[in-house]
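K.L.:
Provided below for reference: sequence and predicted model.
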Amino acid sequence: MTTPVSRGRHNRKKKRTVRRRLPMRYLLPSLLLVALLAMLMLRGYVHSEILADHRVQPPAPTTQVPDKVLEGGPVIDARAEGEEATTLRIPDHKIVLTFDDGPDPVWTPRVLDELKEHDAHGVFFVTGTMASRYPDLVKRMVDEGHEVGLHTFNHPDLSFQSTSRIDWELSQNQLVLAGAAGIRTSLFRPPYSSFSDAMDNKSWPVTQYIGSRGYLTVVNNTDSEDWKRPGVHAIIKRATPKHGNGAIILMHDSGGDRSQTVAALGRFLPEMQERGYEFTNLTSALGAPSAHTPVTGLALWKGKAFVGAVKISENVTSVLVVGLAAIGVLVMVRFGLMLLLSFLHARKVRRRNFRWGEPFTRPVSVLVPAYNERECIEATVRSLVASDYPIEVIVIDDGSTDGTADLVEAMWIPNVRVVRQRNAGKPAALNNGIAHARYDIVVMMDGDTVFEPSTVRELVQPFADPKVGAVAGNAKVGNRDSLIGAWQHIEYVMG
């Protein structure tokens, strides 16, 4: 009567040990996995693979748009609550060059070089996805006297978005600017925008909402159409203002090959300067205070933390890509070697007179690690004792809580022993089984596997060849008619 009581207390103690040890054992791998998933999610976010929305709103009626806006200038000021929006034009002989969709690590530095060479300034409407990946270029823009505006984070058409998503696009873009250059900006350009007379009933409410958040909406009145790559001459022709008028010119420093844009700037800037034009920032052209506001305190450190996290994510995932590529190559090489060696092995063992040697008859120990295998363990043990080869069976109970060990002991089968241990995992169970094995040749199997009577004999026969040091069996899935069984079969075949 004392044995069951003692065993029950021991089991309860093991349960408490499991609850205490498992979190510590898996804490570090779990944290690493969570960190890796977070980095992958962040990379997907800043590469527009998550939350990206590429829908573009078709033209809509303009009945809700004020005539002052449709017929006005390219700068729309809807910031005053309860008052009508106003528009502003660029004074004569002043040009505000604007560049969308950057910064780009290849083309933005070349654009900046051209502007610096000709002592010209402009406005860069950056996306958060690009600015977070290349913050040094944003800082260079600010340091060299250019203005920076928001072009959303993920470049969606805001006509499709809710106000909460619009706020998110703006705040995330500002967060990146704070981390990259320590500033906020009051300039905004909607993605897929063109002239002010293109405002319609879908885009105008967005412009009003953007204005209520304190932003100037900047469209353009001169489109170079450089994104079409029509040639340097065509870009210059389309970008040139008429009759000395001031202009906001739309160009791009990202989104594809911008070599024609860079080449056009090299000619356009000096030619227009010779005609008396000045290339200036937007607020300078309008005689307004700078669009930039310094960021300090917690907002600055939040921005720096975000930009730093993106940098870490980019570096780590880049290393993972290289590592996965190397692993892929090694896997393919391994697969090729396996095909070659398996072909040679098959030819060898399938020869009519092939033998591993004299019949192998030394007894072996069969180890069966088991954790909560009550449903399967009896069939496993009975298949082993039906073997046509001399064996001993050692079932290592790895802290089971379903009575696996009790069931095996209750079978009262000769040459079947049960070794109990606290839950420590399959490797520890196998090592414990080896320590209890009587024979120097050991067969290891799972607690849910069934052996044919000849399996052990066929497994150990190759040891008749003194050059053989280990033998691997080929496990087969018995219930391949189920989906899970089919997938496990594929896993075993690949293994």
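P.N.:
Looks like it came in fine. Residues are numbered from 1 along each chain as shown.
K.L.:
From here on, just use CA atoms for contacts and neighbour counts.
P.N.:
Noted.
K.L.:
List the contacts of stretch 285-293.
P.N.:
Contact with stretch 285-293 is made by 90-91, 94, 96, 147-148, 183-187, 283-284, as judged by C-alpha atoms under 8 Å, 6 or more residues apart in numbering.
K.L.:
rerun that using 6 Å as the cut-off
P.N.:
With contacts defined as C-alpha atoms under 6 Å, 6 or more residues apart in numbering, stretch 285-293 is touched by Ile183, Arg184, Thr185, Ser186, Thr283.
K.L.:
ok, structure two:
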Amino acid sequence: MSTGRRAARSGGIGAHWFLMVVVVLTLGLSLAVQGYMNHLAGIGDRPAPASNATGNVPAAVTEGRPVIDARGEGVRTAGPSGHTVALTFDDGPDPAWTPRILDVLREHGVHATFFVTGSSAIKHPELLRRMAAEGHEIGTQTLTNADLSAAPSWRRQLEIRGAQKVVAGITGQSPSLLRPPHSTDNTAVTDGQWSAMDAAADEGFLAVLGTLDSGDEQAPGSEVIADRLLRPEARGQVVVMHDGGGTRSQTVEALSAVLGQQAESGHRFTTVGDSIGVDSTRQASFADFVIGTVFVWGVRFTDVFVTAISWALVAAGAVTLARAVLVMVVAARHNRAVRRGREADRNRGWFELPLRTEIAEPVSVIVPAYNESAGIEAAVRSIAASTHPVQIIVVDDGSSDGTADIVEALGLPNVEIIRKENGGKPSALNAGIAAARHDLVVMVDGDTVFEPDTVHVLIQRFAEPRVGAISGNTKIANRGGILGAWQHIEYVVGFNLDRRLFDVAECMPTVPGAIGAFRREALARVGGVSNDTLAEDTDLTMALCRGGWRVVYEDDARAWTEAPATLGALWKQRYRWCYGTLQAMWKHRGAVVQSGAAGKLGRRGLGYLLVFQVLLPLFAPVVDVFAIYGLVFLDPVRIAVVWGIFLLIQFIMAAYAFRLDREPLRALWTLPLQQFVYRQLMYLVVIQSVVTALAGVRLRWHRMERYGSLRAPMDSPARTSAP
């Protein structure tokens, strides 16, 4: 696209950046919360302490009772006395086992202390409410069952205070009992664990250790567990059992048996607070309740959000894989049909390609040009060197760099120059169409060169009367360097494979401005080239399809064009392309409900563009954020394997596309690197374009910088001229 346009532009368009930052931050925060709450939790794990050092643990702790109070000066300890047994449960609540344990306790009229994990409590708030309603004591076991002895101070605060806020938000009660995760009895307290207990005391917590382990984690059998709790030495102890972290059927059976025999055994089972004469639960303050409620609902929101995104990722992956298979299968069909020059799969009505009758009639070639001095000579000479009879019309659209003078100085036969005021590329093309003397018209950008047989090969599909336009095969000329290689891959794989698919499905949405052939009759029926969008080539092609014309692809008709050499130039070009395509899609949205050729464009072509050029690129940042999430919180090896499979699929598709285009594979070494820069640039372009379109801002014309790197295949005058 080579001709300038003056378009209004209102205000700034920073809304797309704001929206993208908000979405990415929301997603990143949601993933961080979910990763922290779910993948850093250690329920059921009992790792060895980070350090076994005990030199800083006060003797009052190692030689004291299981309930440790370090809230004031000095350290005090306490524990159950007489026949009392403090019954405690860890690692819950669990949706399968906690209700059954609560049922047993209610049946026997016994209260117990449940040390809940904040992450589990958020998932099953109804169990905490039932505990509170039935008179049980609720303590905390931190937010994610983290080992506080090895945690930095910020995480200790988050784990302890976070769990307290969760309980407050769910039950309206503020617990003051804390069981440090992975702790045992007083004699095993390490320096790290004591430091965590001391820090928790500053927050008003009593630390509760265990003195009698029921052993239910090892599942030794319900009889063994029950025997341990009914022994006389169990009196005056804090018994540790579990309602979560695994299968607890033996715990339920043993608890039922023990409570059924408590009268005969002389044991009195109760809560920790009751066993030492302390009311450990107080009404939460209004601020704690509000903060806790917001925290709980915030985590639930991230859970729903991440779950929805996860399913969307699965769907996106399936669609991407399906596309890869589809385009390769259809490309193979297209290639066989084109190469054999006959009908393919007529019985299924997929793709009709009649036997060719060679077309030799002259062709009018229109070259719209706006400040194309860097490449116009190469472009015109290459067309003039065509083996097919051509009339060349160069429309100078108000250039200020002497473009028309350069063409005039060439002195080539049958090259006509039209000078006009700048009116935009559509007006230049329409001026050229009006001056064309032949029924077949080829349009080519001023930064593009043809091979000698390009025109002849391009127009042969016009042997079929239904064909109104033909897309050629655009090649990147300046493909040196990594950016050039990336664009070369995109043209061969992304554009050309898709064009083969569109050809077969009869829903071609774009004949590129760099190389396209048209019937003048078809152009006249749709009113020429419209200036309604910034993608006049896409707009024109869609109009032709809606007019009932067939638009096809000829891969042997090659045109060489300059690609942007900098990221900034690439951004401007793709931004304009994407925005213009969105405009054209919106303009022709009515094709979705039409029949015939228009319906094929609407339901096949526009649907394909919507999914693969709009929705999936919009979703691409989520994929990248999820990849980082997986590397941090999940299995990095698994993430690497998934990424490797995805890259392998891309490589196979690219290699096949390169084979179809008869291109060497050496550029594909840059394909892995493309995922880290080029891909992000492309989806940011789509995001900016979509938000700009939704904001109703009219995008200004961005003219690509020319480099003058193109050379005509032949530097001699035309070998065949059209009168």
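P.N.:
Looks like it arrived, so ask away. Predicted model, so just to flag it, every value in this text is computed and none were measured.
K.L.:
coming back round to it: now render the contacts of stretch 285-293 of structure 1 as a markdown table, adding neighbour count, distance to Ile235 of structure 1 and secondary structure.
P.N.:
Compiled in a markdown table, those are given as follows (neighbours: other C-alpha atoms under 10 Å; distance: C-alpha to C-alpha, whole Å; DSSP: H, G, I helix; E, B strand; the rest coil):
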| residue | neighbour count | distance to Ile235 of structure 1 | secondary structure |
| --- | --- | --- | --- |
| Ile183 | 23 | 32 | strand |
| Arg184 | 23 | 32 | strand |
| Thr185 | 21 | 29 | strand |
| Ser186 | 18 | 29 | coil |
| Thr283 | 17 | 25 | helix |
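K.L.:
Looking at those residues, which is nearest Phe125 of structure 1?
P.N.:
Checking those against Phe125 of structure 1 with C-alpha to C-alpha, the nearest one is Thr185 at 10.3 Å.
K.L.:
Now the aligned partner of the closest one in structure 2. Nearest residue, chain neighbours left out?
P.N.:
Matched to structure 2 by TM-score structural alignment, Thr185 of structure 1 sits across from Pro175. Take Pro175 of structure 2 and drop its neighbours on the chain: the residue closest to it by C-alpha to C-alpha, 6 or more residues apart in numbering is Thr281, 5.0 Å away.
K.L.:
Translate the one you found into the numbering of structure 1.
P.N.:
Thr281 of structure 2 maps onto Ala291 in structure 1, by TM-score structural alignment.
K.L.:
who are the neighbours of the lengthiest helix in structure 1, in terms of helices and strands?
P.N.:
Longest helix of structure 1, by residue count under DSSP state H: helix 297-349. Applying 3 or more C-alpha pairs under 6 Å, 6 or more residues apart in numbering; DSSP states H and E, we find helix 297-349 of structure 1 packed against helix 163-181.
K.L.:
how big's the offset between the helix it packs on and structure 2?
P.N.:
Compared with structure 2 after fitting, helix 163-181 of structure 1 has a mean deviation of 2.1 Å; criterion: mean C-alpha distance after the TM-score superposition for structure 1.
K.L.:
What helices and strands are in contact with that helix?
P.N.:
If you count contacts as 3+ C-alpha pairs under 6 Å, 6+ apart, helix 163-181 of structure 1 packs onto helix 135-143, helix 297-349.
K.L.:
Comparing those helices, which comes out most buried?
P.N.:
helix 135-143 (a mean of 19; mean count of other C-alpha atoms under 10 Å).
K.L.:
Check the secondary structure at Gly357 of structure 1 for me.
P.N.:
coil (DSSP: H, G, I helix; E, B strand; the rest coil).
K.L.:
so who does the residue nearest to it when sequence neighbours are not counted touch?
P.N.:
Of all residues not flanking Gly357 of structure 1 in the chain, Ala464 sits nearest, at 5.1 Å (C-alpha to C-alpha, 6+ apart). Applying C-alpha under 6 Å, 6+ apart to Ala464 of structure 1 gives the contacts Trp356, Gly357, Phe360.
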